[in-house]
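Novice: Any chance you can model this:
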Amino acid sequence: MKCVISVLGKDRSGVVAAIATVLADCGANIDDISQTILGEGRMFSMTMMVSLDVATADFNTVQERLTATGESLGMQVLIQREDVFQAMYQI
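Specialist: Alright, predicted model coming up:
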């Protein structure tokens, strides 16, 4: 299952490692990643396209683990199934 993950919050060390560790533990693969630091406030933004191995961890499990990790980092972490993401932005 393909998913889009968005991460947003104040820049700090270890964000990419923490998110990547959760994904690896869940058997997911990072297919593409983009990240940037925005403005003087040092706002961190990252978007990832990932492939979930639902036999290892289903969508809800991955979502719960990413949410918990985001909370521990003080960051917002959202995951959406690619088909839902695409449908939301079609005209």
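
Novice: Going by C-alpha atoms from here, please, whenever you check contacts or count neighbours.
Specialist: Fine.

Novice: Which strands or helices does the host helix or strand of residue 16 pack on?
Specialist: Using DSSP states H and E, residue 16 sits in helix 15-25. Here helix 15-25 touches strand 29-38, helix 59-73, going by 3 or more Cα pairs under 8 Å, 6 or more residues apart in numbering; DSSP states H and E.

Novice: Just after the longest one, pick out the following helix or strand.
Specialist: Per DSSP H and E, the first helix or strand lying C-terminal to helix 59-73 is strand 76-81.

Novice: Here is the second sequence; please produce its structure so I can put it next to the first one:
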Amino acid sequence: MSTSNRIIVTVTGQDRVGIIAAVSTILAEANANILDISQTTLQEFFAMIMMVDLSQASVPLEEIKRRLKAKGEEMGLRVDAQHEDVFKYMHRI
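Specialist: The predicted structure follows:
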């Protein structure tokens, strides 16, 4: 069983102003710490992946996922969050 408190947040969709700010605000409000972030824009498409530490989070993972998904829907984006162990398992070669 893992003792990791890290999650992977992925964001994809049409590029627009404020994506990083919106996602990072939700995480900051939950006292979640962004450990690493990578983002790129391919023509008009935006893609971002973040590693986030929830060890000091004031909100449970399921609520963070709900808030991120709702913000994504509001902005026309797909926003997913999964525990890093699930992400590793799903993306193993």
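
Novice: re the thing from before, how about the helices and strands packed on helix 15-25 of structure 1, which one is nearest residue 79 of structure 1?
Specialist: Relative to residue 79 of structure 1, the nearest member of the helices and strands packed on helix 15-25 of structure 1 by Cα to Cα is helix 59-73, separated by 6.3 Å.

Novice: in that closest one, what's buried?
Specialist: Judged by neighbour count using 16 or more other Cα atoms under 10 Å, the buried positions of helix 59-73 of structure 1 are 59, 62-63, 65-67, 69-70, 73.

Novice: rewinding a little: need the helices and strands packed on helix 15-25 of structure 1 in JSON lines with distance to residue 7 of structure 1, can you?
Specialist: As requested, those are exported to JSON lines (distance: least, Cα to Cα, whole Å):
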{"stretch": "strand 29-38", "distance to residue 7 of structure 1": "9"}
{"stretch": "helix 59-73", "distance to residue 7 of structure 1": "8"}
